[in-house]
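**Student:** Here is my input; please provide its structure:
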Amino acid sequence: MNAPDFWWTRNGTWQAKLLSPLGALYGYMATRRFKYNPRYKARQPVICIGNFTAGGTGKTPFALALNALLKEAGHKPGFLLRGYGGSIKGPLLVEPSKYAAAEVGDEALLLARRGPTVISADRTAGAKLLEEQDISVIIMDDGFQNPSLHKDFSIVLLDAKTGIGNARCIPAGPLRMPFTKQLQRVGLLMVVGEGDASIDQQMAAQQAGINLMHAAIRPVSADALDGERVLAFAGIGRPEKLYASLREAGAEVIETMSFPDHHYFTKEDARLILREAEAQDLLPITTTKDYVRLDGREEQSIARLANVASVLEVEMKIADPDALIERLEPVLDVGRP
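**Tutor:** You can find the predicted model right below:
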């Protein structure tokens, strides 16, 4: 399911109020998981990329950007993630040419193109497998709320436009744990994009002595889309981000089709998208994460959609990359021989 709209309504709606007791229970149980120390500490330093809420804030694009920065600084990063959306529980070293998104998840395929990548529902087991690879630092994509593996440093992404929504826990709101409890474990708060919905959280972080940095998700080579009439489709945490990025790139978004996060497209989905695009002479376009769930599949309609669809590639632009590496150096030095 995609996040319901009432999660992002700051003034409490009746749905949020009705679900608040369940949200309080969820938050309490999530907090209790951190009562005990992590089961395992990896030999290499672990840098965790997380967020306060359910839904997308750009963790995977940020992990890719951090990977590039660390390589430039002489480090050898490897990726660790759950492999959400895939059938394999792991631990497994992902080979992009060998596995499909249905097996390892779309995010794992994207990351595996840039470096050693392990998926594992058990993060401790995954870290042990990744330790065997030629790496010097582990980038943990998501898992900020997972207590099993020790994190040497946690970078939490905060969407400037949405903040933490109505500040309630799942299912009453988007928070995975109460905000104040999560803030205690943040090493660095990375504010993504522009907007004023996250001002309160930024102030709370500064009062707690947590450094703030800024980043933004930007389209790559989007000039060709200027004036293009498109049908945008996406199965990500917040499909609206794709639609907004396309409009910023100058595209004319005529139709949109939103699917649940990590949606595995069916032949019926593909036929619907193709039919609507052809009927209105629109260019079907999607995200990189969605495209890897189409690419290489043999079903005729899906293969045809993969052939005609365009991809809006995006990248995370960190405002001060040198300052970020400088902030991480004490952590990274621990993992050096």
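
**Student:** Please count neighbours and contacts with C-alpha atoms only from this point.
**Tutor:** Will do.

**Student:** can you tell me the distance between the two ends of stretch 314-327?
**Tutor:** 25 Å (CA to CA, to the nearest Å).

**Student:** Show me which parts of that stretch are buried, residue by residue.
**Tutor:** 314, 315, 316, 317, 318, 321, 324 (16 or more other CA atoms under 10 Å).

**Student:** ok, these vs residue 182, which is closest?
**Tutor:** Checking the buried residues of stretch 314-327 against residue 182 by CA to CA gives residue 324 as the nearest, at 21.1 Å.

**Student:** one more, for comparison:
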Amino acid sequence: MVYVLTTAFRFIASATIRVCPLSLRADLHSSASSYRWYKPYFYRKVFTTLPTKKEYFTHDWEHLLYEPSNPETISPVAEQLPEFQKLDEKWKTMLSYQFRTKEEEFTDQLNAKLMELGYHPTEISTGATVIRLTMLLRAKKRTAVEHPRNPCLRSAIRALIRTRQRQLRLLRATNMVEFKRLIEALQITGYEHPDPYKLPDTDPVVKRKLATRSECYQMRLTKLAKLKMEFVTTEKAFYKNKEAKINKMLQDLTILDEPYSEATGASNLDVAQRRLEALFQEVIKERQNETLLIPESDRLEWYSREAVGRERYAARLAEKARKQSLRKR
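**Tutor:** Next up is the predicted model:
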């Protein structure tokens, strides 16, 4: 192989020297023979171990391929032109995909897919990015089926797969409804959400941890069921005890409010009920204040820290001004 390339480059160099003027032959000959201008081509990296089987990227979440348009199909952009219907069949055939590049055909299909799923062709949202990556990935997979021994193409496909996985996870975290709609429309059936607690079950240590976790979960369920049963059985007794205590408190308040009721003419029971309700409201407010004390203090903690910081900053400025005034003396 090296011998063939060397012979070919020497033939090209000699042919160039024959065509060039006499004044340039000396310089060209010296650059070809002394500096060996074709030598870097021999040092390029050659992939000696190329795959012999087609790689279908089993770790991807979908395996559909890009379907090119019919060569006789006319571009939708051309069909929207006002003068299109007046053209002859010959000129209409010139506007079909058999006279356009593959890139233009892919762009038309991509824009049609974006508009079909409710996106503008120039939109850059996460959903539109997922659609673009899916269409590009399918096109490159089809090219990889036709050219399976291209290592750069395989690397590009793997990079696109990882990029689309990140975008799909981002879309799932930000807009679950749109995520479900897109994976159904694009037929991405193999989607897997990474579970941080999903561990391999081949290691005995991991097996023991999983068994312990399931056992603890069952114990929690058992305790919760017992608490529910106890609550159902003791609910009536609890309310009976509360009713007895409240009646006892009403009787005590009735005895205490006898002088007040005699002076005002109201019944002792009504006065006791009003006092008891007022007492309950005070207790509720007190408990609300106790419960909200910590959240309120946390909410106002930033302002207190800011005030302390401002005081310290003002103290540093005052100390700096005092030292400067002493130096001026």
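
**Student:** What would you report as the TM-score here?
**Tutor:** Scored by TM-score structural alignment, normalised by the length of structure 2, the superposition of the two chains gives a TM-score of 0.17; 98 aligned residues with a CA RMSD of 6.9 Å.

**Student:** Tell me how many other residues surround residue 72 of structure 1.
**Tutor:** Counted by other CA atoms under 10 Å, the residues lying close to residue 72 of structure 1 total 10.

**Student:** if I look at it, how far off is residue 257 of structure 1?
**Tutor:** Applying CA to CA to residue 72 of structure 1 and residue 257 of structure 1 gives a distance of 39 Å.

**Student:** wait, what's in contact with residue 311 of structure 1?
**Tutor:** 285, 286, 287, 288, 291 (CA atoms under 8 Å, 6 or more residues apart in numbering).

**Student:** Just the ones in helices from those residues, please.
**Tutor:** Counted as lying in helices by DSSP state H, out of the contacts of residue 311 of structure 1, are 288, 291.

**Student:** which secondary structure elements does the helix or strand harbouring residue 115 of structure 2 contact?
**Tutor:** Residue 115 of structure 2 belongs to helix 102-116 when assigned by DSSP states H and E. Using 3 or more CA pairs under 8 Å, 6 or more residues apart in numbering; DSSP states H and E, the elements in contact with helix 102-116 of structure 2 are helix 126-146.

**Student:** And the helix it packs on, what does it pack against?
**Tutor:** Packed next to helix 126-146 of structure 2, using 3+ CA pairs under 8 Å, 6+ apart, are helix 102-116, helix 151-174, helix 176-185.

**Student:** Quick one: work out the angle between the helix holding residue 115 of structure 2 and helix 126-146.
**Tutor:** Angle, helix 102-116 of structure 2 to helix 126-146, by axes from the mean of the first three to the mean of the last three CA atoms, to 10 degrees: 140 degrees.

**Student:** and whichever strand or helix holds residue 306 of structure 1, which residues are buried?
**Tutor:** Element membership for residue 306 of structure 1 (DSSP H and E) is helix 300-308. By 16+ other CA under 10 Å, the buried positions in helix 300-308 of structure 1 come out as 301, 302, 303, 304, 305, 306.

**Student:** Same check on stretch 294-307 of structure 2?
**Tutor:** So stretch 294-307 of structure 2, judged by 16+ other CA under 10 Å, has zero buried residues.

**Student:** What is the subsequent helix or strand relative to the longest helix anywhere in structure 1?
**Tutor:** Longest helix in structure 1 by number of residues (criterion: DSSP H): helix 14-32. Going down the chain from helix 14-32 of structure 1, the next helix or strand is strand 46-51, by DSSP H and E.

**Student:** list the helices and strands that following strand packs on?
**Tutor:** Using 3+ CA pairs under 8 Å, 6+ apart, strand 46-51 of structure 1 is in contact with helix 59-72, strand 137-141, strand 153-159.

**Student:** Quick one: closest of the ones you listed to residue 25 of structure 1.
**Tutor:** strand 153-159 (23.5 Å).

**Student:** After the closest one, which helix or strand is next?
**Tutor:** That would be, after strand 153-159 of structure 1 and using DSSP H and E, helix 179-183.
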